[in-house]
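Student: Everything below, folded, please.
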Amino acid sequence: MTQLNELIARFGRSADDPKILGALEDLSKIYSLEAEELYIKWEQYAYQKHKQTVDLDLDTLDAFKQSIQQQMEKKASLIGGQPLSASSSAIKKPKALKPNVSSPSLFGFGMPKTPTLKKRRVEPSLTHQEDNSSPVMASADRSETFFTPSHRPENLKSMTSAAASPLLNNPDPGKVVDVLNLANIDPANGIDFDEGKRVKLIPFFEASKFNFRTMRQNLLDTADVLDEQIENFTQVIQQHYNIPANDIGDPSVQSQSEITAVGRIVPDSPIADGILNTESLALETSRLAGIGRRVQLNLGKVKELTLFPGQIVGLRGKNANGECFVVEEILQIPQLNFPVSTGTELQTYNESMENKPMKVVVVKGPYTPSDSLHFSNLASFIERINTDIRPHVLIMFGPFIDITHPLIASGSIPDFPELKNQPKTLDEVFTKVLAPILKQINPAIQVVLIPSTLDSVSNHAAYPQNMLDRKLLQLPKNFKCYTNPSTFQLNETFVGCSNADAFKDTKEIVKGGNTSLKNRFDRIAEHILTQRRFYPLFPGGIKKRKSHDQSGSVPWEHVTGVDLDVPYMGLTEFAGNVNPDVIIIPSELTHFSRVVQNVLFVNPGSFIRSSGVRGTFAQISITSPNLLEGTLTKVEGDEDIYLHNVWKRCRVDIITA
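Tutor: As a prediction, the model looks like this:
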């Protein structure tokens, strides 16, 4: 597919104009952006400036061009006023995408407990790739890698000295850049350290089910899970629409009768090879309904749609010619119910908080710039946490020590002048450098740690991911290490957290009317709720980024994305078969807070952005559940059961770090 066709496929019919297409092509060439990258920047621009979809015309594109130019100039000023070039790209180690895991049961139920692998300490060895790219440390366990000064490449001496780098420039820390429910709710004051009262924190996941061995994925188990997903949604759709069993058919079989088919949206070719469109989609059936066959979809009669790879859908139509399934209607999958509490429980929580609001702060890594392993920015932030912000709960997402950090990927860990005994492993970098900073958090503040698949201190490099080991990391008892994803309860509020970027990885096909007018974040949030999983995409998103070594002469590709442990994907479903009150999914895209289908979605942004500047964090203020104020909805038919209505009594501030 040519670049012009890719631009039309991505930007839609409005781009099928010679002037508009020429302007888009110029932007792509001037700033060396592929069609997908340019489209993502366009959606970010539209949301930041207009909070909604805007018309694609020459005037808007001119303003869009100025916005991109300002971003480029800002990045250039951050690296000493020099223009950005390929040689300034950070050195990163290509990440090998490997299937993981052994055979379990389906969807998290009855999963066998398996022992974790014991760590083996190996002698350090340094190997070079045949293409003379960045040197990579070879080790049996990435958390047990050793580093010595003699192994550091000469061209990285300037980077290793960055351990003593000063604080990143942030002229306006604490500035509120976005607010949800500004007019209705005031920000919470935070915890009173003298009283010592804590929010009740209850996990809603079975930690033992995440304690499985990775890199043991079995194809039959993977097929069982993918098949079970379709069968489960078949039952949901059949019951919701009262469809007789005889009307659920095989879309791949030629028939003149209209049937209802349930299956998975798949591209007719690998996603990495081209741009998706309505002409390149197929429906994958289950083994029970269609022996797992795939059939081409004809979506010409559907006026509005939004589809993505891996989506489970219900379709009405027929396959009259035996070659394609002509879709007449896409059935909406019903939403899950919401969590409820009794009036007595809510009154207890209200009294424990003395009718005061609860404050929750959410921050997401990385916590160091790309040119150093210095945590001074995090240390200054924690000082603000203890003195000014004072949240009841602090939720911290990884990566805490990023395995793809240029210094770690190159095997060039710097010396830390403040330490007498230098760390020899990545685990020791955490315990000797990062842990002392985290321990400065006031013990009255409860801290929740959610790992990332890029965390060097995690034994699981795939999603879903086991929790970190609090004792091994030498953290105090006010720290709670939870799984990725995880669901937990803060007093009456159910919070779902996932550290997999579903918002950026989901590549949609959007067509028509009200669907196309919705903001992209809203559409993907609806997909997450409808598919009932924190990461509904399949296969996992893959992003390739071209980079260079320090000399700028050796290009290579860094592959990022989510490695899925498919046999354990049941662990990524919503706990308790209900929607959480709050869903927190950090994304590389623009920070946001939105209410979708009465669920609060929050993306706090990164603590330190890829450009090297300090980013943002989210501050969530939830008013106490007072039954007398009328903010809670009583469930019909029950005398003492109430919906939490967190989206009505919650304020979210996105604040610069």
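Student: hey, let's count contacts and neighbours off CA atoms from now on
Tutor: OK.
Student: Report the secondary structure element holding Ala261.
Tutor: Using DSSP states H and E, Ala261 sits within strand 259-267.
Student: any residues touching that strand, and which ones?
Tutor: 230, 233-234, 247-251, 276, 280-286, 307-318 (CA atoms under 8 Å, 6 or more residues apart in numbering).
Student: Filter these down to the buried ones.
Tutor: 230, 233-234, 248-251, 276, 281-286, 307-318 (16 or more other CA atoms under 10 Å).
Student: ranges for the strands of the stretch 351-500 of the chain?
Tutor: Secondary structure of the stretch 351-500 of the chain (DSSP state E, counting those that start in this stretch): strands located at 358-364, 393-397, 446-450, 479-481, 486-490, 493-497.
Student: which of these sits most buried?
Tutor: Across these, the average number of neighbours (mean count of other CA atoms under 10 Å) peaks for strand 358-364, which reaches a mean of 25.
Student: quick one: contacts of it?
Tutor: 188-191, 199, 391-399, 586, 604-607, 616-624.
Student: how about a cut-off of 7 Å?
Tutor: Applying CA atoms under 7 Å, 6 or more residues apart in numbering, the contact partners of strand 358-364 are 188, 190, 391-398, 586, 604-607, 617-624.
Student: Sequence B follows; please return its structure for comparison with A:
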Amino acid sequence: MEQQIKSEFNNNGFLLQDEQQILNKCLTMCVQYKLSPTDLVSSWDAFSLNRGLESTVHSGYIDAFLQQLQNEQKDVLEKKEPGLHLYSHDVSMILNDDYEDSKEGILTTPTSKIEKASHEQSDSGLKSNGSIFASAKPLDSVTPFGVRKNRFAVQFTLNKTATSEPMNVESRTQTSEDDIIKRPQPTSRCSLEINKSHLEPGCRFMYDRVEDKFNFLENRIMKHAKALAASGLNEEPMDPTVASQKTVFAVGMICCEEEGRLKEKPIMLQSSVEHSGGQRVRLDLQKVEQFSLFPGQVVGIEGHNPSGHCLIASKIIDHIPLTVSTDGNTRPTKKQATQELQSADLPPATPEISLIVAAGPYTTIDNLFFEPLTELLAYAKRKEPQMLILSGPFIDSEHPEIKKGSINLTYDEMFQREIIGRLQDYVECMGSTVLVILVPSVRDAHHDFVFPQPPFEVYPSEIRHQIHSITNPGTFSANQVNVACCTVDILKQLSAEEISRNATGESKHRLTTIANHLWNQRSFYPLYPPAEAVPVDFSLAAEVLEISSIPDILIIPSDLANFVRVLSVGKINDEEEIKCICVNPGRLARGEGGGFFVELNFKGHADSTTASVIRI
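Tutor: Model (predicted):
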């Protein structure tokens, strides 16, 4: 029959692009819908004429053609039994002879919608063509994401020995028999320790008071002042608002005189209550050769204030030496409360781990089919990383269909079905050694709108040992590799507020400078006042936003240009330089097309780590 189908296509002037794949699908259609090759090709001829397609038959249009055949069969059934109303799910069961078998399952014990959604199997073909989350776009049309070119193209590599190569997932067919016999297995099982915090699912938030905000800002200034004094490189901080001809050292927070940006208003320095009663003084930066400042930044200033109204700065200290903690201890100890969620065999002597890192949205703006997520998981099945790190938004509140409210499930049910359901299939396919880390976002429609954020609740108990959720921001350790994640777009927000000046003849990479502000301020979110779209709860921020130790990998998704960079954090006692890998994976979905993700292999040190930014 395949030869007959091919002959019919050729006789009607059609060329088959992926011949074997198309013939396999067409053969299935003929058997399933009891069509002859002639009838099938005639239906395709009408389908292509109505849509103005070329004479070449692409495999991407076959699924849309299948949807049209289902609609035609539905019309036939309705004519046979007038008054019968059929849903798309019913048509699929009837055409596949599953309708009678399904009747036995109707009178069963009721279950919750969430539990039911979490157990539904994810079918990529149904999701991309017959999904209940259909947009206003006709279902028989092919999405721009589905017909894109240059799939899985490597855009950038860190170190030339990176193993990532362009790969077309669809070029390799896979059957259910392959899933059983050739199931991929990650190289080894990795350990996992997630840092605990007081943020738990269902915790109280947005009860912060003005007192909480005041204490948060005051504590930040005082911690920096004590740390700079404990370093021995500076004098004790003094009141910068007092008139004096002598050079003084002051510590305070950069702020604007009024609402607005630093570029438009005079720059002010607000000192602590202890040193100046919380008063502000204007800063004169004409004598400073280089600086990078933003609202909320805590800095040390050397200068003099001859009139009492303006502090003329001669030097700006925007970082704390690594040998000093913000508590003022000269040799800080890393006391972090951790909860060992998964114990492995003995961890490797050298910290090593393979990761795939991606950030939402996970579906394009023209539909809710979650095609980018499906293809990312297909790529991960072939590359076999030890860990998959996915950061939100998962159910994007900015998606046009979410804004219109055109879906018929709750956001939580949608998350369990579209995200957790696919991830459950992934971990079952990969085996018990693979791990998935989920990081929430303030744009997640199904989660708490607060920053910092508690972790997600993963409902299916059988996958909780493989699929974990952390706070936003959050830190964890896998195979002795420390990883920190924050999904708030702090890079973009700091870029909009920062003002800088470079020394004559010097040029610095702006994104690197902005990322270094996080280390220098020992904070995941040093900006104040926060951006309008970020609902900061200052009663929760004190503990969670502080960076107590430098991680090996920092993941900060942003709308800005994606990158993977090795950042030099500093030296401890003139010894080996401390470095960190900073990763901005970009967005997995961009508009109606695919975006980017990062594949990373950490091998003991930042300089020996390989990574690739891959366009999906």
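Student: Contacts only, for the counterpart of Asp224 of the first structure in the second structure.
Tutor: Matched by TM-score structural alignment, Asp224 of the first structure corresponds to Asn215 in the second structure. With contact set as CA under 7 Å, 6+ apart, Asn215 of the second structure has no partners.
Student: Then the one 3 residues further on?
Tutor: Residues counted as contacts of Glu218 of the second structure (CA under 7 Å, 6+ apart) are Ser272.
Student: for the one 10 residues further on, same thing?
Tutor: By CA under 7 Å, 6+ apart, Leu228 of the second structure lies in contact with 234, 320.
Student: how near is it to Glu235 of the second structure?
Tutor: Relative to Glu235 of the second structure, Leu228 of the second structure is positioned 8 Å away (CA to CA, to the nearest Å).
Student: next one: His465 of the second structure
Tutor: Taken as CA to CA, the span from His465 of the second structure to Glu235 of the second structure is 51 Å.
Student: Kindly check the end-to-end length of stretch 5-21 of the second structure for me.
Tutor: Termini of stretch 5-21 of the second structure sit 13 Å apart (CA to CA).
Student: how about it, which residues of the first structure does it hit?
Tutor: Alignment of stretch 5-21 of the second structure against the first structure: no match, by TM-score structural alignment.
Student: Which residue in the second structure aligns with Val236 of the first structure?
Tutor: Aligning on TM-score structural alignment places Val236 of the first structure opposite Ala227 in the second structure.
Student: May I ask you to confirm that its match belongs to a strand?
Tutor: No: judged by DSSP: H, G, I helix; E, B strand; the rest coil, Ala227 of the second structure forms no part of a strand; its state is helix.
Student: count of neighbours near it?
Tutor: 22 (other CA atoms under 10 Å).
Student: And for Asp179 of the second structure?
Tutor: For Asp179 of the second structure, the count of nearby residues is 12 (other CA under 10 Å).
Student: Next: Tyr241 of the first structure.
Tutor: By other CA under 10 Å, 12 other residues sit near Tyr241 of the first structure.
Student: what's the answer for Pro351 of the second structure, then?
Tutor: The number of residues near Pro351 of the second structure, taken as other CA under 10 Å, comes to 16.
Student: next one: Asp75 of the second structure
Tutor: Residues near Asp75 of the second structure, counting by other CA under 10 Å, number 12.
Student: Counterpart of Val288 of the second structure over in the first structure?
Tutor: Counting by TM-score structural alignment, Val288 of the second structure corresponds to Val302 in the first structure.
Student: tally of neighbours for that match?
Tutor: By the criterion of other CA under 10 Å, Val302 of the first structure has 14 neighbours.
Student: does it sit in a helix or strand, and which one?
Tutor: Element membership for Val302 of the first structure (DSSP H and E) is empty, with no helix or strand holding it.
Student: which residues in the stretch 201-350 of the first structure form helices?
Tutor: For the stretch 201-350 of the first structure, the helices defined by DSSP state H, counting those that start in this stretch occupy 219-240, 287-290, 343-352.
Student: Gly174 of the first structure: which of the ones you listed is closest?
Tutor: helix 343-352 (29.0 Å; CA to CA).
Student: Report all helices and strands that the closest one contacts.
Tutor: For helix 343-352 of the first structure, there is no helix or strand it packs on, judged by 3 or more CA pairs under 7 Å, 6 or more residues apart in numbering; DSSP states H and E.
Student: still on that earlier bit, tell me which of the contacts of strand 259-267 of the first structure fall in strands.
Tutor: Members of the contacts of strand 259-267 of the first structure lying in strands (criterion: DSSP state E): 281-284, 307, 312-318.
Student: and the residues you listed as JSON lines, adding distance to Pro369 of the first structure?
Tutor: Converted to JSON lines, those look like this (distance: CA to CA, whole Å):
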{"residue": "Leu281", "distance to Pro369 of the first structure": "41"}
{"residue": "Ala282", "distance to Pro369 of the first structure": "43"}
{"residue": "Leu283", "distance to Pro369 of the first structure": "44"}
{"residue": "Glu284", "distance to Pro369 of the first structure": "43"}
{"residue": "Leu307", "distance to Pro369 of the first structure": "36"}
{"residue": "Ile312", "distance to Pro369 of the first structure": "39"}
{"residue": "Val313", "distance to Pro369 of the first structure": "42"}
{"residue": "Gly314", "distance to Pro369 of the first structure": "46"}
{"residue": "Leu315", "distance to Pro369 of the first structure": "48"}
{"residue": "Arg316", "distance to Pro369 of the first structure": "51"}
{"residue": "Gly317", "distance to Pro369 of the first structure": "53"}
{"residue": "Lys318", "distance to Pro369 of the first structure": "55"}
